[in-house]
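>>> pasting the structure only:
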């Protein structure tokens, strides 16, 4: 998710990852692979037809009242550079009523 001012300056950028998280019984380090005996400790994966609500707090610089927010949902295949974009939404958000 990114937020830009009206002149295009990026003021906020963050990523969230949704997947199962596995570890072994000896450490709390995340592990994957057939060679490691693991157990799932947490599952943040997105399930089919499940609604997930997220909250982002963006602290705006002095004098900025309007930002352009872009949110992208991507499926990453093996590497972060190799992905399929599932959805992308852009909105202009204003503090003025």
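Nice, I can see it. On a predicted model such as this, the values are computed, not experimentally measured, just so you know.
>>> going forward, measure contacts and count neighbours with C-alpha atoms only.
Fine.
>>> I figured residue 82 hits residue 74, correct?
No - in this structure, residue 82 is not within contact of residue 74 by C-alpha atoms under 8 Å, at 9.8 Å.
>>> which of those two has more residues huddled nearby?
Between residue 82 and residue 74, residue 74 has the larger neighbour count (other C-alpha atoms under 10 Å), namely 15 against 10.
>>> which one is the more buried one nearest to, not counting chain neighbours?
In this structure, residue 74 finds its nearest non-sequential neighbour in residue 85, 4.3 Å apart by C-alpha to C-alpha, 6 or more residues apart in numbering.
>>> comparison target below:
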């Protein structure tokens, strides 16, 4: 399967420069994505402090936020937001 855009722009109703995207599953492209429920919604989001290591799932240095997700077809992946010294990264990784 070819990879489609997984962050799809949606219209903002605020009238300002705010931007928002809808996240699709990177494996199949479906837009029905929810927090992984194996451990409960409250444990699907984790925050890792900046310890100056390259331990982010994206391979970047610094702290990150990880949101474990599952699409309605059962594909597991994580949405990652990372930061290190003024550089911001956003990505998705396969979740086993």
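Happy to help now that I have it. Every value quoted in this text rests on a predicted model; they were computed, and no experiment measured them.
>>> got a TM-score for the two of them?
After superposition, the two chains reach a TM-score (TM-score structural alignment, normalised by the length of the second structure) of 0.30; 55 aligned residues with a C-alpha RMSD of 4.4 Å.
>>> coming back round to it: helix, strand or coil for the residue nearest to residue 74 of the first structure?
strand (DSSP: H, G, I helix; E, B strand; the rest coil).
>>> how about it, what does it touch?
Taking C-alpha atoms under 8 Å, 6 or more residues apart in numbering, we find residue 85 of the first structure in contact with 72, 73, 74, 75.
>>> check which helix or strand residue 64 of the second structure maps to.
Following DSSP states H and E, the helix or strand that holds residue 64 of the second structure is strand 63-71.
>>> what's that strand packed up against?
Packing partners of strand 63-71 of the second structure (3 or more C-alpha pairs under 8 Å, 6 or more residues apart in numbering; DSSP states H and E): strand 33-35, strand 45-48, strand 76-84.
>>> what helices or strands is the shortest one leaning on?
Applying 3+ C-alpha pairs under 8 Å, 6+ apart, we find strand 33-35 of the second structure packed against strand 63-71.
>>> one more pass at 10 Å, please.
strand 20-23, strand 63-71, strand 76-84 (3 or more C-alpha pairs under 10 Å, 6 or more residues apart in numbering; DSSP states H and E).
>>> fine by me, we can end here.
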